[in-house]
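# Following is a predicted model, sequence given first.
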Amino acid sequence: MPPRSFIAYFGAGPAALPTPVIESAAAALVNYNDSGLGLAEISHRSPTANKILADTKENLNKLLDIPEDEYEILFMQGGGSGGFSAVVSNLVSVWVERRRQAILNSGVTDEDEVVKELKKMVEEDLKMDYLVTGSWSLKAMQEAKRLVGEQFVNVALDAREGNEGKFGQIPAEESWKLTKTKREGGKAAPAFVYFCDNETVDGVEFQQFPEVLKKGEGERGGDDERLVVADMSSNFLTRKIDVRNFDIIFAGAQKNVGIAGITLVIIRKSLLPPQTATPPPALLRKLHIGGLPGPIVLDYATIAKNNSLYNTLPIFNLWIAGEVIASLVKTYGDKKVSGQEEVANHKAALIYDVLDKYEQVYRVVPEKSVRSRMNVCFRVYGGDAEKEKDFLQGAEKRLLQGLKGHRSVGGIRASNYNAVPLEDVEKLVIYLEDYANGRA
């Protein structure tokens, strides 16, 4: 068996972790801090667990410059797919509650009349906007339809249209069919607008926050403004972001942060009690909105109230995420996440440069303007099955692993997550050069 340092792993997730973290985790799993117990054995309500939780939050706040007075950090379970459901059940509930309060404030107090008004609003105004740019945002949109009904989902963008039914582009913002807010001449704001910042399957990444989703003056989160939700599962902690552009960011840990079992959520506090109450479950059932109320373990208000410890949080998984985040804080200092962004961009440029150099051999799948820095998707000799098989076999001989594309699209995919060291990317670049020149 080759030693760990010989393997260059480019798998899309579960992904590589920093070797020092893995080594420390191996020891901590057996005996954490000479306590005689492993991290997977300690109580999630113990002082040790609470310190791990607090330290992880503190370092994440530092790394991303999260305004602590405006945002709460939650650690949940269910992965990105659980996040699809949580966003729908929580934010549709917020939409309903804000309208219920508006009705009450208008002087209507009779419960039956309130329910009647709400039913009318739901039927006429409730929409959830989805920007469908790849396989994961497509799944999120489909989950919204499954939970609450197709009539409430507005596909504001389907990137397959005009692209031969395939993903690989993000059309110009002026072509997006977003639900109009009151400020734009519409009747009401949508419950939210949702996008996946980086699509792992299709190699598509938003190069910056969409201009059309930026807010003007006024408090974010009001009824006349869009709530913006981003799935950052595969590019979380890889570049500087303005957290205030978002109302909810969620990310499964198993790409850039840790191991499967932890989902990080950054949520605007105005969406949580006491600023926004949770509507009574009995009311939601009267409105006949499928999927509401949602499972309590996916309820943001419940998780926030209990400091992410409503149910048994996997502390070992949290500790690994905390160690990864702490190492980024220590490594980049005042640069914060921008330091990691420089490294990520450099590694991605090395790979794309050699792919573009040999266009007769390699074809990058997505358009150049939306290429992902995290998941480099390409075909070999136009997608020739035998040649791609040969390419992968040659890579394996050089201990370059995890390069096979997603089963739904095929091809080759090199995932360039934070824990993939520069020297491994350089090994891949050498192989790409050698293969293109018949030296593989």
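Ah, there it is. Numbers count the residues shown, from 1 in each chain.

# CA atoms for contacts and neighbours, from now on please.
OK.

# mind checking the SS state of Leu284?
Judged by DSSP: H, G, I helix; E, B strand; the rest coil, the three-state class of Leu284 is helix.

# Counting neighbours, what do you get for it?
Close neighbours of Leu284, defined as other Cα atoms under 10 Å, add up to 21.

# now swap in Ser270 and tell me
18.

# ok, it touching Thr276?
Yes - between Ser270 and Thr276 there is a contact under Cα atoms under 8 Å: 6.2 Å.

# If you count contacts, what does the lengthiest helix in the chain end up packed against?
In the chain, with assignment by DSSP state H, the single longest helix is helix 79-105. The contact analysis (3 or more Cα pairs under 8 Å, 6 or more residues apart in numbering; DSSP states H and E) places helix 79-105 against helix 111-125, helix 135-148, strand 248-252.

# can you state the direction angle for the helix or strand following the shortest one and helix 79-105?
Once strand 248-252 ends, the next helix or strand along the chain (criterion: DSSP states H and E) is strand 263-268. In this structure, strand 263-268 runs at an angle of 30 degrees to helix 79-105, with axes from the mean of the first three to the mean of the last three Cα atoms, to 10 degrees as the basis.

# dropping in the other structure now:
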Amino acid sequence: MKKHNFSAGPSILPSEVIEETAKAVLDFNGIGLSILEISHRSKEFQAVMDEAEALFKELLNIPEGYSVLFLGGGASLEFCMIPYNFMEKKAAYLNTGVWAKKAMKEAKAFGETVEVASSADANYTFIPKNYEIPADADYFHFTSNNTIYGTEILEDPTCAVPMIADMSSDIFSRPIDVSKYACIYGGAQKNLAPSGVTFVVVKNDALGKVSRYIPTMLNYQTHINDGSMFNTPPVLPIYSAMLTMRWIKSLGGVPAMEKRAKEKADMLYAEIDRNKMFMGTAAVEDRSRMNICFVMTPEYKEFEADFLKFATEKGMVGLKGHRSVGGFRASCYNALAKESVQALIDCMQEFEKTH
């Protein structure tokens, strides 16, 4: 039976990427060694790093004056690296979910941290609007897609202070005006690569403005100076990320990914809104294309476990919602085919007919 992978992360990758990565584990580029055992400073791996960086810049139309880094530690380490590198006195944060809140918590250790708005009281079911960002903030930070709650900021905001975004789960799913940002970062395990590598896009002249000492490994300049190789980088996930970016480019780049994302999200939300057994959890205007969260309607709540079992038997994987929300979460990242979304819709319709 075909499996349809809706896992929130680590999540689905293109089948070609998995196959090529598997080949490289056995024999990388015909050199007789596994990519797991070659030196990260070898010319063979340097070529991978160079291509990964070039593809990142090409696919996102990154302007001159920005560096692309591939680091360890996940987005969670970036939560402290951001204030270390960018906060002198004050920073502004938009609180839209668990990860935004965790980022804000780390920032509080470095200076005044202003929560400009929050949707916590509504269990993060919407993105706050019409908030004010302090003009004297060193930066404004937001999380573009909230995987747990299924909300997403689909257009780049505009503000008068440097802007920083955690784009862990929607990178490469829509075009971005990178010139609006001082830094973009994220864990790669949602839409780009296996877990273990973090991408950071940083504006070079935004650095060097804080007076504090920054530990060597936590200083972005360290990694810019050494081309992401100050220490041994996460070699295998970087290779897979390069392959994924090749795949994105082959299909038409980020605009093609956005078209796919819209089509899949529109299909599934239409069924959620039509089917009397299900209802969405996020405000309609803020619905995520990447993580589609829904629950049983109150009159059918008792069938939640039954539907999950039914869908699992039909090959749906990773549909269970986060424990803080419950219900279901269909993560529709770039590599998920439209056929998988249709299979889930068929499941929902069949369950409706039999219950």
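Yep, it's here. Everything numeric here is computed off the predicted structure, so don't read it as measured data.

# Neighbours of the closest residue to Val92 of structure 1 other than its chain neighbours, how many?
Of all residues not flanking Val92 of structure 1 in the chain, Ala191 sits nearest, at 5.7 Å (Cα to Cα, 6 or more residues apart in numbering). Using other Cα under 10 Å, Ala191 of structure 1 has 28 neighbouring residues.

# Ok, the one 10 residues further on next?
Under the neighbour criterion other Cα under 10 Å, Val201 of structure 1 is assigned a count of 21.

# who are the neighbours in contact with it?
Gly134, Ser135, Trp136, Asn375, Gly405, His406, Val409 (Cα atoms under 8 Å, 6 or more residues apart in numbering).

# Of these, which is the most crowded?
Among the contacts of Val201 of structure 1, Asn375 has the most neighbours (other Cα under 10 Å), with 28 neighbours.

# That one pairs with which position in structure 2?
Here Asn375 of structure 1 is matched to Asn291 in structure 2, going by TM-score structural alignment.

# Val324 of structure 1 too?
When structure 2 is aligned by TM-score structural alignment, Val324 of structure 1 is paired with Thr244.

# So which bits of the helix or strand encompassing that match are buried?
Element membership for Thr244 of structure 2 (DSSP H and E) is helix 235-250. Applying a neighbour-count criterion of 16 or more other Cα atoms under 10 Å, the buried positions in helix 235-250 of structure 2 are 235-249.

# Can you tell me which of those residues is nearest Glu88 of structure 2?
Checking the buried residues of helix 235-250 of structure 2 against Glu88 of structure 2 with Cα to Cα, the nearest one is Ile238 at 32.0 Å.

# Count the residues that sit near the alignment partner in structure 1 of Gly196 of structure 2.
Under the alignment (TM-score structural alignment), Gly196 of structure 2 maps onto Gly261 of structure 1. By the criterion of other Cα under 10 Å, Gly261 of structure 1 has 19 neighbours.

# ok, Gly261 of structure 1 to Gln254 of structure 1 distance?
Between Gly261 of structure 1 and Gln254 of structure 1 the computed distance is 8 Å (Cα to Cα, to the nearest Å).

# picking up where we left off before, run the chain-centre distance for the next helix-or-strand element following the helix holding Thr244 of structure 2.
Counting by DSSP H and E, the next helix or strand C-terminal to helix 235-250 of structure 2 is helix 253-274. Computed by Cα atoms, centre = their mean, to the nearest Å, the chain-centroid distance of helix 253-274 of structure 2 equals 17 Å.

# got it, and stretch 36-49 of structure 2?
Offset of stretch 36-49 of structure 2 from its chain centre (Cα atoms, centre = their mean): 26 Å.

# Which stretch of structure 1 lines up against that stretch?
Counterpart in structure 1 of stretch 36-49 of structure 2, with TM-score structural alignment as the criterion, is residues 40-53.
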